[in-house]
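Trainee: Sharing a model that was predicted from the sequence below.
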Amino acid sequence: MTGDGLRPEITRAGLPLVSLALLAESPDHGYALLERLRERGFDRVQGGTLYPLLRRLEERGLVEHRWLHEAAGPGRKEFAVTAAGRDELAQARAEWERVRDALGPQGDA
């Protein structure tokens, strides 16, 4: 999927949900999450898009952060999905399944 790029409307709809899914797999800081998103085809996503999204998800109670402090360098926020975020993700997955089904089979037309 990497390199294909996604349509802007797919990116807008999918980015919050894929971010939740990735954070449900393992908590991460913003830059590492950005790299993981790019591996999943969200090639054009920049920090200026991701960090406000993480803030909105946190305001909705879907993710939370904790500060990690290392011996060298500044501290950084590590984001993790909350129980409400897991519920939201489960509901979103079911809705995406319905959208996928509505698109029909992938055979030749």
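Mentor: Looks like it arrived, so ask away.

Trainee: only C-alpha atoms for contact and neighbour calcs from this point on.
Mentor: Will do.

Trainee: mind checking how far the residue positioned nearest the centre of the chain is from Pro74?
Mentor: The residue lying closest to the centre of the chain (CA atoms, centre = their mean) is Ser19, at 1.0 Å. Relative to Pro74, Ser19 is positioned 24 Å away (CA to CA, to the nearest Å).

Trainee: Same question for Leu20.
Mentor: 25 Å.

Trainee: So these two - more neighbours on which side?
Mentor: Per other CA atoms under 10 Å, whichever of Leu20 and Pro74 has more neighbours is Leu20, with 25 against 8.

Trainee: how far does the longest helix along the chain sit from the chain's center?
Mentor: As assigned by DSSP state H, the longest helix anywhere in the chain is helix 83-103. Its chain's average C-alpha position is 13 Å from that of helix 83-103, according to CA atoms, centre = their mean, to the nearest Å.

Trainee: before we go on, here's another structure to hold up against the first:
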Amino acid sequence: MRIERELMRGAGPAAVLKLLEPGERYGYELVQRLANQSEGLLTMGQSTLYPLLYNLEAKKLIAGRTDTAGTRPRRYYRLTARGKRELAKQQKQWETVTAAMAALGVTGPRPGGAA
């Protein structure tokens, strides 16, 4: 199933912030984790992810650093204190929307087969 653009536009930032919650990650790692952990539902290409990361960084929700120790530079991102607050806010909003949709009978299987 492909998620429509408007829904993905809302889910993308929350998903990226959530993936950064445990610690810093670099862009390609985020692309892989989004696809793997959502079983392909939140697949996002690099051409979509990087503008999203730049936007989150401009809003000071994440901070980036460049590591030049490897064969080529990598940009790592981590949540800021503001990003942690935003993630908590977005998680609450998603929980509220999910509960409202369930109350309307709009439910379905979740990734992994759980209902």
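Mentor: Looks like it came in fine. Computed from a prediction, not measured in an experiment: that's the story for all the values here.

Trainee: Please state their TM-score.
Mentor: Overlay of the two chains. TM-score (TM-score structural alignment, normalised by the length of structure 1): 0.85; 102 aligned residues with a CA RMSD of 1.5 Å.

Trainee: if we can go back for a sec, and the residue nearest to the centre of structure 1? What does it align with in structure 2?
Mentor: With TM-score structural alignment as the criterion, Ser19 of structure 1 lines up with Val16 in structure 2.

Trainee: element containing its match?
Mentor: Assigning secondary structure by DSSP states H and E places Val16 of structure 2 in helix 5-20.

Trainee: Mean deviation, the helix or strand following that helix versus structure 1?
Mentor: Proceeding N to C from helix 5-20 of structure 2, the next assigned helix or strand is strand 25-26, under DSSP H and E. Strand 25-26 of structure 2 differs from its equivalent in structure 1 by a mean of 0.5 Å after superposition (mean CA distance after the TM-score superposition for structure 1).

Trainee: other SSEs contacting strand 25-26 of structure 2?
Mentor: The contact analysis (3 or more CA pairs under 8 Å, 6 or more residues apart in numbering; DSSP states H and E) places strand 25-26 of structure 2 against strand 74-79.

Trainee: let's see 10 Å
Mentor: Applying 3 or more CA pairs under 10 Å, 6 or more residues apart in numbering; DSSP states H and E, one finds that strand 25-26 of structure 2 contacts strand 62-67, strand 74-79.

Trainee: Gln37 of structure 2: which of those strands is closest?
Mentor: Gln37 of structure 2 sits nearest to strand 74-79 of all those, at 18.4 Å, using CA to CA.
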